[in-house]
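Asker: Need a 3D model of the sequence below.
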Amino acid sequence: MHVNGMHRVKVQWCECDRGDGDNRWRQAIRMGWYPGSWKRPKTFATFECLKFFRRLNVIARCNVRDFVTLLERMSDPLNIAFIADRYKVFGWMYRQFAYLKRVMRAGLGHTEGGPSKAPWGAAATRCWACPRPGVNLPDGWSEEDENCSWKYRLFLGLDANFRLENRARVKSVKKVYEGLGEGLGCIAHSDHYFSHINKGIVEEEAKPCTPFAAITQKDTRLDDNLRATGIGGCSCTRHQCVRPLGWVDLVKGERSVA
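Answerer: Predicted structure coming up:
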């Protein structure tokens, strides 16, 4: 799979004693091909193709299905020949490739124990204006007078979207999804977050005079078969950058954790 379509290519793998005959995926990576399987790779996408789709996905909001269909039409405009469906395998390759690039840019490739052992939020892009001791704060900043200490304070803002729902589909209820690099970016680790939620939720009775409809309707909205009823976030008020582990899924209504 390349930027100009899908191609059938005969490949002669190196089988010599000095080569990596057992690791064909390693040979493909050295050629700039990303394998669709790590055991018996037969489908590949070039690095240029994956990078090109990344730009289309971020800027033009192009999804995997439309991009794969585009490559199929470029290979066979009249739709005469048979072309195998590469929708799922390309989605897998792109997710893995994006995760590896993210880990590489965050400098987590040589972390002891692998990227999974890195601190939470290590791959998140931090705000360049938020105060960070040892990074952008001068020596002796903690000893400044009160008239000047406000410059070194952290300004944060909280907000939530109670309409951004995520439905639990019937086919995906029994499936176990393991995210790549969960907890390394701006979204909190699900297991740790929900264990914190289950410790205790304190609900206050909404006053009838409150102007916020989200509070008064917290017990009347339909939330059946929903994995999340909204999303909440924490960002800095200087440049609107999301804080590491700043996004979380919301439970029913405006519940708060004690």
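Asker: can we go C-alpha only for contacts and neighbour counts from here?
Answerer: Noted.
Asker: Quick check: which helices or strands does the longest strand belonging to the chain pack against?
Answerer: The longest strand of the chain (DSSP state E) is strand 242-249. Packing contacts for strand 242-249, counted by 3 or more Cα pairs under 8 Å, 6 or more residues apart in numbering; DSSP states H and E, involve strand 231-236.
Asker: what angle do the strand it packs on and strand 242-249 make?
Answerer: Orientation of strand 231-236 against strand 242-249 (axes from the mean of the first three to the mean of the last three Cα atoms, to 10 degrees) gives an angle of 170 degrees.
Asker: Now strand 231-236: buried residues?
Answerer: By 16 or more other Cα atoms under 10 Å, the buried positions in strand 231-236 come out as 231, 233, 234, 235, 236.
Asker: now the longest strand of the chain: how far from the chain's centre is it?
Answerer: Mean-position distance between strand 242-249 and its chain equals 11 Å (Cα atoms, centre = their mean, to the nearest Å).
Asker: Look through the chain and tell me its longest helix.
Answerer: Counting residues, the longest helix found in the chain (DSSP state H) is helix 87-105.
Asker: Give the buried residues for that helix.
Answerer: Buried residues in helix 87-105, counting neighbours by 16+ other Cα under 10 Å, are found at 90, 91, 93, 94, 97, 100, 102, 103.
Asker: same question, stretch 191-204
Answerer: residue 197.
Asker: ends of that stretch, how far apart?
Answerer: One end of stretch 191-204 to the other measures 26 Å (Cα to Cα, to the nearest Å).
Asker: Which neighbouring elements make contact with the helix or strand hosting residue 192?
Answerer: Following DSSP states H and E, one finds residue 192 within helix 190-197. Counting contacts by 3+ Cα pairs under 8 Å, 6+ apart, helix 190-197 packs against no other helix or strand.
Asker: Contacts for it, please.
Answerer: Under the criterion Cα atoms under 8 Å, 6 or more residues apart in numbering, residues 182, 183, 248, 257 lie in contact with helix 190-197.
Asker: hmm, which of these are the buried ones?
Answerer: Looks like those have 182, 183, 248 buried, using 16+ other Cα under 10 Å.
Asker: Excluding chain neighbours, what is closest to the first one?
Answerer: The reference is to residue 182. Leaving aside its sequence neighbours, residue 182 sits nearest to residue 189 (Cα to Cα, 6 or more residues apart in numbering; 5.7 Å).
Asker: all helices of the stretch 101-250 of the chain, in order?
Answerer: Along the stretch 101-250 of the chain, counting by DSSP state H, counting those that start in this stretch, helices occupy 190-197, 213-216.
Asker: Please provide the structure for the following sequence as well, for comparison with the first:
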Amino acid sequence: MIQLCGNGTACSLCHCGGKNLPIYRCRECFGIEMICQSCVVERHRCNPLHQIEEWMKDFFKCVSLKSLGLCIQLGHNPGEICLNKQRANGDYFTIVDAHGIHKIGLNFCGCEIAQIHYIQLLCTCWFPATSSNPQTAATFAVMELFHLLSFESKVSPYEFYHSLARRTDNTRITPIKWHNLKLLKRSGRGHHPNGIGTMQEEGWENVEPRSKWIYALFLAIDANFRLKWKAVSSDQHDPSLNAVSSYFVEETQYKSYLAEQFTVPQEVQFHLNMADTKSSRGLAATGVGTVDCAQHKMKLTSGVGDLQKGEKLQFDRKNKTVRFFVPKFHINAHTPACQTNFSFNYSKGVGRMDGEAPEQGWANVNRVATSTKEMGPRARRDTLDDNFGDWNWKKVTTFGHVLLRKLKEAVGSAKLHSDELAELQSVIDAVSLNAWKSEVETWEGDSSQPNPFESRIACE
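Answerer: The predicted structure is shown next:
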């Protein structure tokens, strides 16, 4: 317990037996013990980013470990002395951590076998703001915390940073980006032999015949106009970190294509009720259009593009088989003709999917619009890339138990449906069965033929 004398000063000695009064406590360490200056420094050689408070007779005041005499030595174990230490940034170094923003005393190792400075920081799990003469770094822990919060609660870098600043002393530093490296790592591109700047689009149309099956996916195209951003910067001044390595298409070619298609009449596929509203005027983009894998509900590489007024969403249909469906949740609101002609249940080869991938993806990412609408082009695209990548990553990491669960359900359902079909067919004459089968197969091969699933009972 905190023992204070009648005048508000500490009245007991530290447990170490020294003469210094125990007027310090740690906000992160377990317990409420008060200790002296020497003990607090010694205890925190392995925890140099904890928040320390000093008793000021009437209240506790935050105090830095640096001011108490702690200096962090990189390149050696805690407590070891480097005979060739190199003081960092004039004895002041800034560390951003989940506990707050710290001004610390830091020494780099200058021994003969020492790594360069930014490598020494990375080995300590501190992410430097720059590789040249770093003066600021963020812990891996705080970067991971922000990364998760940006996905689950859609917190912006601005809000996250100011939350840390309020927990500290309103120190101002620039937030450090981490998500681009994580995205490259998860996609297997983090160690590209020639550097990520040499990565190119895959060119699916030119792959070998044996590999074309990789690109034969069920796709769902969706447009969303709630992700809007202003022309606050430019691609020249603010280029993307991801370039063509992630989900957004290559911007220069994409804008060139849009300019060419500006005067081409477009088929109306979407109800663009927000494209010409007052709130959309003066915006560099009114949203994004995406191509999703409707089987696995994942965003596809180079499958995202910005939308402007008069969206150009058409694509070259030559040598492609295009079939249209209405997602299962939405189809009940459509006419009976839609329910039979565009149903997943009645179409061959689509499997047991619901087609709701785009809507579910937007439900996940819509909340990030509050942050992206004020960003420049690079920050906005990279932020959306990061969120799309996290959506895909969560899918990949859950495939194991999800696919196992669905496989078990499919085995049981297949047996049940097979038995029920056999029972139904046993009470129907062979002539009718063969006629119905022929009608279904004819319609599956040519959708212009009569639809066998349409009701033939005339309602009075």
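Asker: Pick out the most distant pair among the buried residues of helix 87-105 of the first structure.
Answerer: Greatest spacing in the buried residues of helix 87-105 of the first structure, by Cα to Cα: 90 and 103 (19.9 Å).
Asker: Centre-most residue in the second structure?
Answerer: By Cα atoms, centre = their mean, the second structure has its centre lying nearest to residue 387, at 2.6 Å.
Asker: Pretty sure that one sits against residue 152.
Answerer: No: look at residue 387 of the second structure against residue 152 with Cα atoms under 8 Å: they stay out of range, at 9.8 Å.
Asker: Just give me the match in the second structure for the residue nearest to residue 182 of the first structure.
Answerer: Aligned by TM-score structural alignment, residue 189 of the first structure pairs with residue 250 of the second structure.
Asker: what about its match, how many neighbours?
Answerer: Neighbour count for residue 250 of the second structure, taken as other Cα atoms under 10 Å: 19.
Asker: That one touches residue 240, doesn't it?
Answerer: No: look at residue 250 of the second structure against residue 240 with Cα under 8 Å: they stay out of range, at 9.8 Å.
Asker: And the residue nearest to the centre of the second structure, how far from residue 369 of the second structure?
Answerer: 11 Å.
Asker: what does residue 214 of the second structure give?
Answerer: Counting by Cα to Cα, the separation of residue 214 of the second structure from residue 369 of the second structure is 32 Å.
Asker: all strands in the stretch 151-258 of the first structure, in order from the N-terminus.
Answerer: Using DSSP state E, counting those that start in this stretch, the strands found in the stretch 151-258 of the first structure span residues 156-161, 166-167, 201-202, 226-228, 231-236, 242-249, 256-257.
Asker: Where does the fifth one end up in the second structure?
Answerer: Spelled out, it's strand 231-236 of the first structure. Residue span in the second structure matched to strand 231-236 of the first structure, by TM-score structural alignment: 288-293.
Asker: what's the mean deviation for that stretch versus the first structure?
Answerer: Mean deviation of stretch 288-293 of the second structure relative to the first structure after superposition (mean Cα distance after the TM-score superposition for the first structure): 1.5 Å.
Asker: Please state the offset of that stretch from the chain centre?
Answerer: A distance of 16 Å separates the centroid of the chain from that of stretch 288-293 of the second structure, by Cα atoms, centre = their mean.
Asker: who touches it?
Answerer: Taking Cα under 8 Å, 6+ apart as the rule, stretch 288-293 of the second structure contacts 217-225, 227, 298-300, 303-307, 357-358.
Asker: try 10 Å this time
Answerer: Contact partners of stretch 288-293 of the second structure, identified using Cα atoms under 10 Å, 6 or more residues apart in numbering, comprise 217-228, 247-248, 298-308, 311-313, 355-358, 361-362, 381, 384.
Asker: Among these, name the buried ones.
Answerer: 218-220, 222-228, 247-248, 298-308, 311-313, 355-358, 361-362, 381, 384.
Asker: rewinding a little: mind telling me the two of the buried residues of strand 231-236 of the first structure farthest from one another?
Answerer: 231 and 236 (16.9 Å).
Asker: what about stretch 214-221 of the second structure, how long is it end to end?
Answerer: 18 Å.
Asker: what does stretch 253-268 of the second structure give?
Answerer: 24 Å.
Asker: Off-centre distance for that stretch?
Answerer: 30 Å.
Asker: Could you dump the buried residues of strand 231-236 of the first structure into TSV with distance to residue 76 of the first structure added?
Answerer: Putting the buried residues of strand 231-236 of the first structure into TSV (distance: Cα to Cα, whole Å) gives the following:
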residue	distance to residue 76 of the first structure
231	43
233	45
234	48
235	47
236	49
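Asker: Which of these sits closest to residue 45 of the first structure?
Answerer: Nearest to residue 45 of the first structure among the buried residues of strand 231-236 of the first structure: residue 231, at 34.1 Å, using Cα to Cα.
Asker: Now that closest one: closest residue in space that isn't a chain neighbour?
Answerer: Once flanking residues are discounted, residue 231 of the first structure sits nearest to residue 249: 4.6 Å by Cα to Cα, 6+ apart.
Asker: separation between that neighbour and residue 202 of the first structure?
Answerer: 17 Å.
Asker: Please enumerate the strands of the stretch 51-200 of the second structure.
Answerer: So, for the stretch 51-200 of the second structure - with DSSP E, counting those that start in this stretch - the strands run 52-55, 60-63, 71-73, 85-87, 93-97, 100-109, 126-128, 136-139.
Asker: would you list those in CSV and tack on mean neighbour count?
Answerer: Formatted as CSV, these follow (neighbours: other Cα atoms under 10 Å):
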stretch, mean neighbour count
strand 52-55, 20
strand 60-63, 14
strand 71-73, 20
strand 85-87, 17
strand 93-97, 21
strand 100-109, 22
strand 126-128, 23
strand 136-139, 22
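Asker: Since that was my last question, I'll sign off now.
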